[in-house]
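[1] Using only what follows, build the 3D model:
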Amino acid sequence: MSIRVIVADDQEIARTGLRMILDAQPDIEVVGEAADGQRAVELARRLRPDVCLFDIRMPRVDGIEATRTLAGPAVADPIAVVVITTFDLDEYVYAALRAGARGFLLKDAGPDLLGQAVRAAANGDALIAPSVTARLLATFAHAGQATPPVQPIESLTEREEEILATVARGRTNSEIADELHISLSTVKSHIASLMTKLGVRNRVEIAMWAYATKRIRT
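    I've put the predicted structure just below:
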């Protein structure tokens, strides 16, 4: 089954380019396009795609608010969103991931990374452009922290602390498995345990928690 994607960008040439890149990949299908955030939300609610790919700067409703509407913490049945933008600004990334995005890419990321981000989001994972991961996650840890980070409901094991550190540094599951000399299924099991203990929904929030608690420093 193909991964069904909606693309939203106010520039037609950008939408066309993203559609061409994604439709060229055998396991991904673009099922809808929107030129503004309001239309994107309407399409997503009607079509229920596997992943939404949103630009940030859009008329009527911007990409951040559209993300919050479809994937925010209060949404009972969230739709995966990847935010893609020209602007490498900390406040954009912070807002996008706080709104519930499962990924953040720059528009110069290239076809391979774009496909990886869509697949990761569809699988409940997350991908942030590697060039900005550590700096951006560190920004999240120091911005908008009105309350101290929550404590885990159960203490983390030594192995979970190791997994936490690698996730916070932007490693993929395969890279973690190679680095720690464990199986891919073991990595996935530990990440699932971390999400349960920390009360978070994805690996981006795991990484944010690691920086917020100063377990990881840039």
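
[2] alpha carbons only for contacts and neighbour counts from here, please
    Will do.

[3] ok, which stretches of this protein are helices?
    12-23, 37-47, 63-71, 90-98, 111-122, 133-142, 158-168, 173-180, 184-198, 203-212 (DSSP state H).

[4] one more to put side by side:
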Amino acid sequence: MNLTTREETVLACIARGMSDREIAARLSFSVSTARKHREHLLAKMQLRKSSQLTMYYLARHRELFKKAGRILRIIHSRSGSANTCNGSRAA
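    This is a model prediction of the structure:
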């Protein structure tokens, strides 16, 4: 499905769990405009819930998450321990 640049931006905000108020503040428009963007995306994709928009976003950008997963596995394998957190080893 083809989305405009603005729709992609709003969709990314929704996927990050932002409220209409937060989206409006971030993108410099009114709360009602943010709400309309959300409603339009739901209608355009024939979805009913914002959580479905998030799932759509994640599926659409799965390559980014695959790359992030590879990076995390590399970092994990270099750490030398499965019990590391923030660079410090668990006792």
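
[5] TM-score of the superposed pair?
    Remark: TM-score between the superposed chains equals 0.64 [TM-score structural alignment, normalised by the length of structure 2]; 65 aligned residues with a C-alpha RMSD of 1.7 Å.

[6] re earlier: and the helices of structure 1 as CSV, adding distance to L105 of structure 1 and mean neighbour count?
    Below are those laid out as CSV (distance: least, C-alpha to C-alpha, whole Å; neighbours: other C-alpha atoms under 10 Å):
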stretch, distance to L105 of structure 1, mean neighbour count
helix 12-23, 12, 16
helix 37-47, 18, 19
helix 63-71, 13, 25
helix 90-98, 9, 21
helix 111-122, 8, 19
helix 133-142, 10, 20
helix 158-168, 17, 18
helix 173-180, 19, 16
helix 184-198, 22, 16
helix 203-212, 13, 24
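
[7] Out of the ones you listed, which is closest to P152 of structure 1?
    helix 184-198 (4.7 Å; C-alpha to C-alpha).

[8] Which strands or helices does the closest one pack on?
    helix 158-168, helix 173-180, helix 203-212 (3 or more C-alpha pairs under 8 Å, 6 or more residues apart in numbering; DSSP states H and E).

[9] got the angle between the shortest one and helix 158-168?
    What separates the directions of helix 173-180 of structure 1 and helix 158-168 is an angle of 130 degrees, with axes from the mean of the first three to the mean of the last three C-alpha atoms, to 10 degrees.

[10] Helix 173-180 of structure 1 aligns to what range in structure 2?
    Across structure 2, the stretch matching helix 173-180 of structure 1 (TM-score structural alignment) is residues 20-27.

[11] Once aligned, what mean separation remains between that stretch and structure 1?
    For stretch 20-27 of structure 2, the mean deviation from structure 1 after alignment is 0.6 Å (mean C-alpha distance after the TM-score superposition for structure 1).
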